[in-house]
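Student: this one's sequence-less:
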């Protein structure tokens, strides 16, 4: 053991450690951007197929349903065969790894997350690309850590840096990615100048590479004018509503996962993916707004004035399909679906207000943007990340104060209702199903370097 209590693994100097973080960030940025562009490309198959049919009849619907179902089922097959831990977002897996409770088996996670994720997201499922990129980003850094034989503390710092770089690549939002580590992994991250600087360098490098490949600019550009001060109470009300919706979202998501698992254990694990895939294939024709991650939908909704009942229908169907898609067990995140659902709720709220009062110019767009941050805050329970993520995604810095109000009140209401952060709940569920329990906070050393009962200790003994 060294003087700091760490193992005798290699401990790089600060300059070398930062160089590794920069290099890893560049690799993650390239992988994440290629993944993003590939998802966009493969996601065009419904329009290509539709163009090959003279009219949108029953035959087209059947063919699209079968193709979507096949893509989802193959994705599930790859995950279940080669890397079960690649299912879902992956954020909870990284948090578990930072606590020493979950291994990051990068050799199988990287290919499975990439190719199974392409099939899942390309099929039209309501899932986001950010989950896979975060998990792949951490896997790249795990590979570097093993190659360099870094200490436990340095490895965990680099894992967090890789996860942040993945988020930066997914949304071109480096500041939100840095804050995500600070706020979301505050219980696990081994804070220090060295590890914190590595997170910053990896995130910024990833964003630079992303912009170099895909171009510069917000991923979801929405033009919003300044809101009058007298309209600020509307954002407080929106935050209160979203606080309740966030708690409901988290509870139903866990129930959907448990129901899908029960069905899988009783009959077959492919029943739910097949059913959801068939449904997605049909919806790609009859209700395309109910499919895909939803980034484009969010921008469209914020700029259109749709009838109240139409918006309400979009809210309901997006909520249901988000739950159904995530329960299939494919690689996919929930950030993007949350943002799209929130936009619909914000527009629904604004349209309802417009029926009883005169709204200021651009109010619907402002409420849509604020709702993104509010629902994110209520589900992920990271309000600071929600504020900054929305600003970087949309470029709508003019409504920063309304966004802050919405995020704060959504977070407060979610806390008052007893809601827990979704990734904390997902991690607890993962550990419970694996027969593990997280250690109490006192079981971790002050620097997070020596977990009790962690996977790294078991591997060293082995």
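Tutor: Yes, it's here. From a predicted model like this one, the values you see are computed outputs, not experimental measurements. Numbers count the residues shown, from 1 in each chain.

Student: from now on I want contacts and neighbour counts done on CA atoms only, so please keep to that.
Tutor: Noted.

Student: would you mind pulling up the elements that the longest helix anywhere in the chain packs against?
Tutor: In the chain, with assignment by DSSP state H, the single longest helix is helix 232-266. Secondary-structure packing of helix 232-266 (3 or more CA pairs under 8 Å, 6 or more residues apart in numbering; DSSP states H and E): helix 271-286, helix 308-326, helix 363-380, helix 400-416.

Student: report the angle between the second one and helix 271-286.
Tutor: Put plainly, it is helix 308-326. 150 degrees (axes from the mean of the first three to the mean of the last three CA atoms, to 10 degrees).

Student: helix 308-326 - contacts with which helices or strands?
Tutor: Counting contacts by 3+ CA pairs under 8 Å, 6+ apart, helix 308-326 packs against helix 232-266, helix 335-354.

Student: list the buried residues in it.
Tutor: 311-312, 314-315, 317-326 (16 or more other CA atoms under 10 Å).

Student: go through the helices and strands packed on helix 232-266 and pick out the most buried.
Tutor: helix 363-380 (a mean of 31; mean count of other CA atoms under 10 Å).

Student: okay, the angle between the helix or strand following that helix and helix 335-354?
Tutor: Downstream of helix 363-380, the first helix or strand assigned by DSSP states H and E is helix 383-394. Interaxial angle, helix 383-394 versus helix 335-354 (the same axes, to 10 degrees): 90 degrees.

Student: one step back: could you redo the helices and strands packed on helix 232-266 as a markdown table and give each row distance to residue 423?
Tutor: Shown next, in a markdown table, are the helices and strands packed on helix 232-266 (distance: least, CA to CA, whole Å):
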| stretch | distance to residue 423 |
| --- | --- |
| helix 271-286 | 22 |
| helix 308-326 | 13 |
| helix 363-380 | 7 |
| helix 400-416 | 15 |
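
Student: adding distance to residue 285, write the helices and strands packed on helix 308-326 out as CSV.
Tutor: Output for those, formatted as CSV (distance: least, CA to CA, whole Å):
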stretch, distance to residue 285
helix 232-266, 25
helix 335-354, 19
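
Student: buried deepest among the ones you listed, which one?
Tutor: With neighbours taken as mean count of other CA under 10 Å, the helices and strands packed on helix 308-326 reach their highest mean count in helix 335-354, at a mean of 25.

Student: packing partners for it?
Tutor: The elements that helix 335-354 packs onto, with contact taken as 3+ CA pairs under 8 Å, 6+ apart, are helix 130-148, helix 295-303, helix 308-326, helix 363-380.

Student: turn these into a markdown table, columns for distance to residue 25.
Tutor: As requested, the helices and strands packed on helix 335-354 are arranged in a markdown table below (distance: least, CA to CA, whole Å):
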| stretch | distance to residue 25 |
| --- | --- |
| helix 130-148 | 8 |
| helix 295-303 | 24 |
| helix 308-326 | 28 |
| helix 363-380 | 24 |
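
Student: in addition, the following structure is provided for comparison:
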């Protein structure tokens, strides 16, 4: 028989660890870890909610602060644009000077921390990511708050791990729990937060039942806190679509193939543009601030006169799904926004790419659905279904986490009945991306960062047995010992 070196079969110790009852009464350290995970989720949910509120507050006041000055319209518009340039310049400068690890989405930094390649200086990451991210995102640049929310959550987890310093596994588990809580709170999607850690961060996340429970509990508490402040409605207010006929599933598979090719190209261009901006900046603060001012001013201008080309894209998704344009115009907006997304995300701005990717998937998916409705009217009743499928497909092709993409989209849009079309589209996109050798976006960014910069710290030698090994998984709860 052939041998498969990558297969791993758990020992009886791990099986006994997972099946033995009485965890809560026999292991005080287990209770401590769960309690800290709940605390991480609550604090992360609170900070992410405040982060969203700060972005909306700054955006509104930047756009309307000068209205009361009774200036000519052109002067008011110029002041709004200059304010956007100033916001972005300060955000870029604070990031580069105070905490360079907060540039970009921050997800590769969290992945590196889970792998022992980076340390999270939470006392710097939390304030810098919050304030610099809020300033930069409120300038109108094509960035999302979801990636920064993951890094904020991971930093909260590392902060709370200092309360459990005697447990060598606490920093890893609580960092992962915080990252899941951050994504769950950003999207109001607790299941997506859990799956993102298990699926996207699977090379770094040391899975066992205890760590899984901690991640789940943190995501739950973060979502509860978010919904307390923002309500329980889905993030996107779009129609609930009917289930498309089974005969139309091949159209979703073809859409997935298209997005697989787009996703590979998008990832490669992100890496090229990121390398270009790093080579241009070369840690020169003037160039960093100048880049921020230029991009902030440009997209503040677009926000006034071409709003479809600015911002993260959540509002754009809602508008286009409810009132779609002609398919040619949507393709044009898609092409312009993909260039804008590449420029903003690759520049080193403290912002993410989740929401911009979902907007891109919506535009191309809706254009495809409009064309398909004209060609196959008996198979396509609602072109908006392909917009929902496009969101999940581009996420799957770039991040390489198809199940997370499916759950994320259905939680955000409240279209749970579209799981079958989403499965076809996301798996088609993933298979094409893998077949052509594309690398997952955040793993590729982490590797690029490690190849161009010395890691913040050397990989840590485990103080106990590898936490991913069955022996350490048993140590986390070890109910068999107490019995």
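Tutor: Received it, and whenever you're ready, just let me know what you need. The shown structure was predicted, so the numbers you read here are calculated from the model rather than taken from an experiment.

Student: now the TM-score, please.
Tutor: The TM-score (TM-score structural alignment, normalised by the length of structure 1) is 0.89; 438 aligned residues with a CA RMSD of 2.4 Å.

Student: figure out which of the helices and strands packed on helix 308-326 of structure 1 is closest to residue 447 of structure 1.
Tutor: Nearest to residue 447 of structure 1 among those is helix 335-354 (29.7 Å), distances taken as CA to CA.

Student: just the buried residues of helix 308-326 of structure 1 now: which is nearest residue 241 of structure 1?
Tutor: Among the buried residues of helix 308-326 of structure 1, residue 315 lies closest to residue 241 of structure 1 (CA to CA), at 13.7 Å.

Student: buried stuff in stretch 198-208 of structure 2?
Tutor: Those would be 198-201, 204-208, for stretch 198-208 of structure 2 by 16+ other CA under 10 Å.

Student: farthest pair in the residues you listed?
Tutor: 200 and 208 (16.1 Å).

Student: so what's the alignment partner in structure 1 of residue 253 of structure 2 up against?
Tutor: By TM-score structural alignment, residue 253 of structure 2 lines up with residue 236 in structure 1. Residue 236 of structure 1 is in contact with 405-406, 409, counting by CA atoms under 8 Å, 6 or more residues apart in numbering.

Student: equivalent analysis for residue 76 of structure 1, please.
Tutor: With contact taken as CA under 8 Å, 6+ apart, residue 76 of structure 1 is in contact with 116, 270, 273, 328-330.

Student: likewise residue 298 of structure 2?
Tutor: By CA under 8 Å, 6+ apart, residue 298 of structure 2 lies in contact with 81, 85.

Student: which residue in structure 1 lines up with it?
Tutor: Per TM-score structural alignment, the equivalent position to residue 298 of structure 2 in structure 1 is residue 279.

Student: what's the answer for residue 422 of structure 2, then?
Tutor: Under TM-score structural alignment, residue 422 of structure 2 pairs with residue 403 in structure 1.

Student: how about the contacts made by that match?
Tutor: Contacts of residue 403 of structure 1 (CA under 8 Å, 6+ apart): 235, 369-371, 373-374, 387.

Student: and the spatially most central residue of structure 2, how close does it get to residue 366 of structure 2?
Tutor: Note on structure 2: the residue nearest the mean C-alpha position is residue 147, at 4.0 Å, using CA atoms, centre = their mean. As judged by CA to CA, to the nearest Å, residue 147 of structure 2 and residue 366 of structure 2 stand 25 Å apart.

Student: same question, residue 315 of structure 2
Tutor: Relative to residue 366 of structure 2, residue 315 of structure 2 is positioned 15 Å away (CA to CA).

Student: what's the answer for residue 223 of structure 2, then?
Tutor: Per CA to CA, residue 223 of structure 2 is found 30 Å from residue 366 of structure 2.

Student: same question for residue 404 of structure 2.
Tutor: Per CA to CA, residue 404 of structure 2 is found 21 Å from residue 366 of structure 2.

Student: also residue 58 of structure 2?
Tutor: 31 Å.

Student: cool, residue 199 of structure 2 as well?
Tutor: To residue 366 of structure 2, residue 199 of structure 2 is 27 Å away according to CA to CA.

Student: same question, residue 251 of structure 2
Tutor: Using CA to CA, residue 251 of structure 2 is found at 13 Å from residue 366 of structure 2.

Student: and if you look at residue 159 of structure 2?
Tutor: 43 Å.

Student: for residue 417 of structure 2, same thing?
Tutor: To residue 366 of structure 2, residue 417 of structure 2 is 18 Å away according to CA to CA.

Student: where does the host helix or strand of residue 128 of structure 2 end up in structure 1?
Tutor: Using DSSP H and E, residue 128 of structure 2 sits in helix 122-137. The aligned range for helix 122-137 of structure 2 in structure 1 is 106-121, by TM-score structural alignment.

Student: tell me where the stretch 101-250 of structure 2 has helices.
Tutor: 107-114, 122-137, 146-161, 170-187, 190-195, 209-230, 249-281 (DSSP state H, counting those that start in this stretch).

Student: most tightly surrounded among those helices?
Tutor: Comparing the helices of the stretch 101-250 of structure 2 by mean neighbour count (mean count of other CA under 10 Å), helix 170-187 comes out on top with a mean of 32.

Student: what span of structure 1 lines up against that helix?
Tutor: Under TM-score structural alignment, the counterpart of helix 170-187 of structure 2 in structure 1 spans residues 154-171.

Student: same deal with stretch 436-453 of structure 2?
Tutor: Using TM-score structural alignment, stretch 436-453 of structure 2 lines up with residues 417-434 of structure 1.

Student: give me the buried positions along that stretch.
Tutor: 419-431.

Student: pull the distance from it to the chain's centre.
Tutor: Averaging C-alpha positions (CA atoms, centre = their mean, to the nearest Å) puts stretch 417-434 of structure 1 15 Å from its chain's average.

Student: residue 244 of structure 1 against residue 414, yeah?
Tutor: Yes - counting by CA atoms under 8 Å, residue 414 is a contact partner of residue 244 of structure 1 at 6.1 Å.

Student: residue in structure 2 paired with residue 387 of structure 1?
Tutor: In structure 2, the residue matched to residue 387 of structure 1 (TM-score structural alignment) is residue 406.

Student: tell me the contacts of that match?
Tutor: For residue 406 of structure 2, the contacting residues are 392, 419, 422-423, 426, by CA under 8 Å, 6+ apart.

Student: dump those residues into JSON lines; add distance to residue 476 of structure 2 as well.
Tutor: Shown next, in JSON lines, are the contacts of residue 406 of structure 2 (distance: CA to CA, whole Å):
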{"residue": "392", "distance to residue 476 of structure 2": "35"}
{"residue": "419", "distance to residue 476 of structure 2": "36"}
{"residue": "422", "distance to residue 476 of structure 2": "37"}
{"residue": "423", "distance to residue 476 of structure 2": "35"}
{"residue": "426", "distance to residue 476 of structure 2": "36"}
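
Student: that concludes my questions; thank you for your assistance.
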